[in-house]
Every structure is written in structure tokens, then in C-alpha cells.
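Undergrad: model the structure of this input:
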Amino acid sequence: MATLSVTDREQAESPGAGEPVARWPVLSPRAGRWLAAGLGGLAGAVLFYAAHRGMPDDSYITLDYARNLALHGHWGLTEFRNSNTATSPLNVWLLAAGILATGGRPVVAAGLVLVLATALAGGWSAALADILGRRRSVVAGLVVGLLVTSPIFASVVGMESFLGAALMVGVARYAAQRRAVAAGVVTGLAVLCRPDLAVPAVVVLAVLFVGVAPRAPRRMFLAGGVAAVVVLPWHVWSWFVLGGFVPDTLVIKTGGAFPNGEVFGNGPLFFVDRWPVAMALISAVVVAGLGALVASVLAWARGSGRLADRVVVACGVAGLAHYAVYAAMGVSSYLWYYAPSLGLITVCAALGAAELSSRRIGALTAALAVVAGAGIGLQTALGVPWAQPALFGNWATSGQYLAAGEQLGRTVPPGRSVLAPGEIGALAYGCGCDIVDGFSDHDRLMALVAQREATSGPVGRFLLRLDTLHADRSPVRRTDHVLRYVAGTGPGWPTDVPGRGPGRLVLDPPGADAAAVSLNGE
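TA: So this is what the prediction gives:
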């Protein structure tokens, strides 16, 4: 007699398990997953074509790191100074590999990594649907479709947001099967993608491993051990060699509220006022996802015990936990900080729609498809490819920064340094010069650390000193020039973006830098 696996027994005992599960015609489960991965990659390629000219400035910070790693073997935003401000080492490594594979074309490499991420999201979503006995086409189609059309995700192309979302789907997919080693590997990769993904990953592992079988806690500890083996070598090397156990962006981006009082916790309220249509679409997905979470919590509380309910609870609680941690930290409301929570809630929405779809009620699926279509309309109304995404907060488009950077590189003599105006990614990419701020110069970052230590409590001060235990604390060196952003028209390199209007970048003469510490406040 054949022995059923844990997952098979759960599905056999679940209500509705005897109902036929809709699958794509003729395709085996493996073929269906590969097809979902292929279609996911295609969706990523289409999005990248639309977004490749309008990637945000922070995407170019990552590209700067990847280009320097691939071409110079140097870990830094520029090749002239040491820095440790790449939040996602995994994304940098993949981009560097893409740069080498494409003969030195970083932007194309960004497209390849996006295609990889959306392909993984499609394939792992399809596998998760098969494990849970849900319609593969609904789950994979909605997960990928809602991610690539999301105004938030589409506005941060080139960053690690899609990769992080895909990896969290992978954590849920392997934890649902209680495959501890695979879940641990993907969890480790998720933490290398973004250190803060440790929070939702641990929640997913805990919900899907602990308390559901006698030996399940052991499997969770095994998964955690495997994840540590994947993660720790990089972080230990970073601690000793780069001067920080975690990326220095933790110090830069936890500087508190913007001047208008906007922080992560209240950021969506400001977004509604700034981008009402986009936030209406995002809110529709969030409401659907939270509704699925509530339904699954109630079903679990009634003793249903279905694996599908546990996965929805795991993803939903993980997303809420990530949001709560960031709100408690009081970090600023950068768009990509919302991506982990939104990605996990999107998975909940897709699974909830597939649950209703299996009961021949397709209203939620159709509604979410309409939301995705409206997201496409919102993005393509900007033109294709667009110069800037629908949600945008930089002082200039990347195209304007790149043009100014190229002119800056021709203007500043070799060996001279320039203080950045507050945004540095595309300028550094365009000029290839020694452009300086806290993102590119570790000495300036350590000056900020010293300020933060002086104002922190005992615990915060201890953690900062532990993190920077092996860091070099050299004095800040003055730059030769200062590049300033000035509102309005006049001499300088012109900029003009929605919400800010005309501006210009002005290069001051030598000696203007009074040892200032510029730390990208946007």
C-alpha cells in the first residue's frame, strides 16, 4: 500500500479534498510549473521594457556596486572609496554576474535579474498552488500579475523588491511541504536579499513548522540552522572587512521622519493624498489579502486545520509583522520598504481568490484581475517606456541625473572629488568620478554613526558599537567640489520632475565643502 506524505494526508483530510482540482489541460504538474515560470519571466521582461529608462535613483546605487564588483573586484558605490551601503548583497552578486554575462551592460543585467525574480515567483506560486490543491493558473497568475502591475513594485524596478517577494513565496512553498533544508536555503537567500526579510521568513517558518506535527519544531530548527549557514559567512566577512555586520543603510535610513512628519507608519496616509489612484489599487489588493487572512484565521480557530489556511495565516501574519517592526523602528517612508509586506499580502489575496474560484465563485478573481488591468493603465498612461514611474519622489529623473553625471565627469579633473547633492546613484553611474556622500564614503558614514551613538540610549549605543566594532574611524576628508541642487531655472544642469518642478544642479568651485556630511535625505 502506498504511503501518503504529510502534505498528502492533510489534503486528503481537508474539506473539499475530493473535489477535482482544475489544472491546465494536458500539462503535468512539473510542466505547468515551468510554464508558470516562463510566463512569469515574460511578464517581468515586459515590465522591464516599460520601466528601464525610469528606474529610481536607488536602483542605480545597486548598479554602481554591481558594476564596480564586476569590473574592478571592488565592493563600493564608486571605485575610489570603501563603502558598505548595498542593502542587498544577493542582488549585487546577481547583477554583477549579469554584467559579466552581457559584456558590461548593467541596465540589461537589471532586466535579467527582474526576469529571474518574476520567473521564480511564477514557478513557486504554481508549486504552492499544487501543494494546497488550488488552481495553479489562478494563484500563479494573480501573484505575478498583481506584483508586476503594482504601482509600488513597478516604481522600484532595479531594486531587490521583486527578488525578495519571490524568495518569500519560495519560503512558504518549501515550508508548506516541511522540506526543512530547502526552506532553510531559501530563507538564507531571502536574508541575503534584505536583512529585514529575516522577520517575515521566521514567522512563516514558525507558523508552518511549529505545533502541527510532533517532530515539526525540530524541522524548523534545522531550517534555521541551514539558513544561518547560508547567511553568516557573508555577514561575518562584512563585519571584519567592510566594517559592519549589517549594511550601513540601517544607520542612514533610520534617521526618522521627513520634514513633514512622514514616517513609515503613517506613510500610506501621505501616499493617499499624493497618489490617490495608485493607492486605491494597492488598497484593493491589501483588503482582499487581509480578508483572506481573517477567513483563514477563523477557519483555523474552528479546527479546520487545512494546510491552505495555515499558509494564508503564515504569509499574512508575516507581512503584518514586517510592517509592525518597521513602524516601531520609526524609519522613513521609502516606497520599497513596503514591498515585503505588500508582497506577502498579495500572496494571501491570490490564495483567497483561488479558494473562492474552486467553489465556482470567480468574483474576487475577476476583481483582482481588474485591479491588475487598472495598474497597467496607470503605468502606461505615462508613456512606454516611461521617464519616471507613477510613484516617484526623486529630485530629478534618472535620465536627467545620468546626463548631468556624464557632463560632471567631463568637467571635474581626474583625481578631484565632488560632494553629492543628496541623491547619488545615477550621478555616480553617469560620471564614473569620485562623487562623495555617506553612501559612497565610509568615513562620512562613521561620522553619522558617532552622532547617532551620542544621542542613543544604552542599548542602541551598544548595538551600534558592536556592529561597527571592526570599522575604521578615519577623519572625514574634504571634497574638492560641491554639487548642489537648486530649485528654479538658471545656470547648471537642468532637472524637471512632477511634484517638484524645474530645478538645476550647480557645481560650486573648489573649497566650498566645509567638511559637510551629505547623507541622502530623500
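Undergrad: please make it C-alpha for all contacts and neighbour counts, starting now.
TA: OK.
Undergrad: elements contacting the helix or strand hosting residue 295?
TA: Secondary structure assigned from DSSP states H and E places residue 295 in helix 276-301. Packed against helix 276-301 by the contact rule (3 or more Cα pairs under 8 Å, 6 or more residues apart in numbering; DSSP states H and E) you find helix 151-154, helix 267-274, helix 307-329, helix 339-357, helix 363-380.
Undergrad: rerun at 10 Å
TA: helix 136-149, helix 151-154, helix 267-274, helix 307-329, helix 339-357, helix 363-380 (3 or more Cα pairs under 10 Å, 6 or more residues apart in numbering; DSSP states H and E).
Undergrad: out of those helices, flag the one nearest residue 476.
TA: Comparison of the helices and strands packed on helix 276-301 against residue 476 by Cα to Cα identifies helix 307-329 as nearest, at 28.1 Å.
Undergrad: compare with the first, here's sequence two:
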Amino acid sequence: MCRRSSGYYAPTLAALALSATLGLAALSAPVAARWARTTSVAIGAGLLVLTAIPWWHGVTTKTPLREMPVHGNWALPGEYEKIGRKLGAAVEKAPVRSAGEVGALAYFCECQVVDKFSDRARLVERINDARERSWLYRLNYLMLDTDELERDRLKPDYWLDWRSGPNVGVGGWSTTGVYRGSGHFELRPDRPAHKPHPDDQGQLPSQASK
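TA: Got it, this is the predicted structure:
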């Protein structure tokens, strides 16, 4: 997804605060009750300050908010919106191979963006390898017909390629990302030869989180 939020950390902070509260409650015997109450108030105040300072800074200096404080996207949300709409106008309903990130582009493009999430046939080789290595994978994919997946494989008419550096051509779109820095997307009628696609390397989705 394009718009990553610092709210991703809210569950972690809430869990820490809850753990601290429960721990203090367990210690709040008559002798420790006053200390527990004082410590609880101090921890609560500290968490409020830690939450309020960055948000106040963001509200006062970056309103309206054009990007989340913490994200690793290759382009800003506004850039993805612009690129997605222009990409959709260029390819119409023709399938496009993604460059890696897909969520916002597919949303604004309203076209068929092909990757391992929209076309499971691109995972057939890895699934078969996993079946050979683990009985759990064999059980998990017991009813999956990989031959049928291969027959239904989506064949892209265009390739979207991301490259670092400024866009010097007429058929590309510039991007600004925190994770990758400045770069640009290029729309190509064939597969880029200079590097493998992100989907062609790495692991199965279930393995990537390990």
C-alpha cells in the first residue's frame, strides 16, 4: 500500500501501556499503592508527551499532511496518484507488469497490474519447491492445481520499470521516496533486461515473514 501510517505503532504502544498498568496493579498492595499510583500517573503523562510532541510538530509544520512521517514507499502519495492516472490512460485495459509496489498504482490506474499477488501462477515454481521441502507445504497446497495456474498465467503487454535518478525521457514519471531516494518509472513494451524483477527472487509470502 502506498500510504503507510505511523499509526502502525499504536498497537505496540497500547500493549506496552497496558502491560505497565497491569504490572503496577499487581504491585499495588496497601504498602505499594501510593507508589503505584504515582508511577502510573508518571508513565501515562510520559506517553502522552511522547505522542503529542511529534503530532503537534506535524500539525504545525506539515499541514496539510502529504505523506506519513514513517513510510518506505518508492513515491509520495500524490505522485502515485498522478502516475497511476496517467498509466491507466496510457495502457487502458492492457495488463501491466508491476515494478514492485502495486497498491496505489493499481487503485488509481484502474487497470490490471500483474504481480505475484494478482497472478499466483508466478509463484508456481516456489510452491513446487516448497512442497518438496516440507510436508506442511504439501498439506497447505494439497488442493492447488499448479498446472491450471500455469495455463491461466497473465501475460503483460507492458512492463513498468523503476530506475534511480531523474527522468530524462518523455515516457516516464519522476518519484521521490525515503527508502529509495529520487527515481522514476518507465513504461516499456518488453521486459527490462538490466535487472531481475522483485517477484523473480526471494521467498513465498508465507516465508517472507519468518
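Undergrad: among the helices and strands packed on helix 276-301 of the first structure, which comes closest to residue 447 of the first structure?
TA: Ranking those by proximity to residue 447 of the first structure (Cα to Cα) places helix 307-329 first, at 21.2 Å.
Undergrad: and that closest one, which stretch of the second structure?
TA: With TM-score structural alignment applied, helix 307-329 of the first structure matches no range in the second structure.
Undergrad: that helix: how far from the chain's middle?
TA: Relative to its chain's centre, helix 307-329 of the first structure lies at 16 Å (Cα atoms, centre = their mean, to the nearest Å).
Undergrad: return the set of buried residues in it.
TA: Neighbour-count burial for helix 307-329 of the first structure flags 307-323, 326-327 (criterion: 16 or more other Cα atoms under 10 Å).
Undergrad: next one: stretch 18-27 of the second structure
TA: Residues 20-21, 24 are the ones in stretch 18-27 of the second structure that count as buried (16+ other Cα under 10 Å).
Undergrad: give the aligned equivalent of residue 410 of the first structure in the second structure.
TA: Structural alignment (TM-score structural alignment) places residue 410 of the first structure against residue 89 in the second structure.
Undergrad: the strands in the second structure, which residues?
TA: Using DSSP state E, the strands found in the second structure span residues 96-97, 113-114, 158-164, 172-177, 181-188.
Undergrad: for those strands, give me JSON lines that also has mean neighbour count and distance to residue 62 of the second structure.
TA: Converted to JSON lines, those look like this (neighbours: other Cα atoms under 10 Å; distance: least, Cα to Cα, whole Å):
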{"stretch": "strand 96-97", "mean neighbour count": "25", "distance to residue 62 of the second structure": "34"}
{"stretch": "strand 113-114", "mean neighbour count": "25", "distance to residue 62 of the second structure": "32"}
{"stretch": "strand 158-164", "mean neighbour count": "18", "distance to residue 62 of the second structure": "27"}
{"stretch": "strand 172-177", "mean neighbour count": "20", "distance to residue 62 of the second structure": "17"}
{"stretch": "strand 181-188", "mean neighbour count": "18", "distance to residue 62 of the second structure": "20"}
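Undergrad: any chance of a markdown table for those, columns distance to residue 52 of the second structure?
TA: Converted to a markdown table, the strands of the second structure look like this (distance: least, Cα to Cα, whole Å):
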| stretch | distance to residue 52 of the second structure |
| --- | --- |
| strand 96-97 | 42 |
| strand 113-114 | 39 |
| strand 158-164 | 36 |
| strand 172-177 | 26 |
| strand 181-188 | 29 |
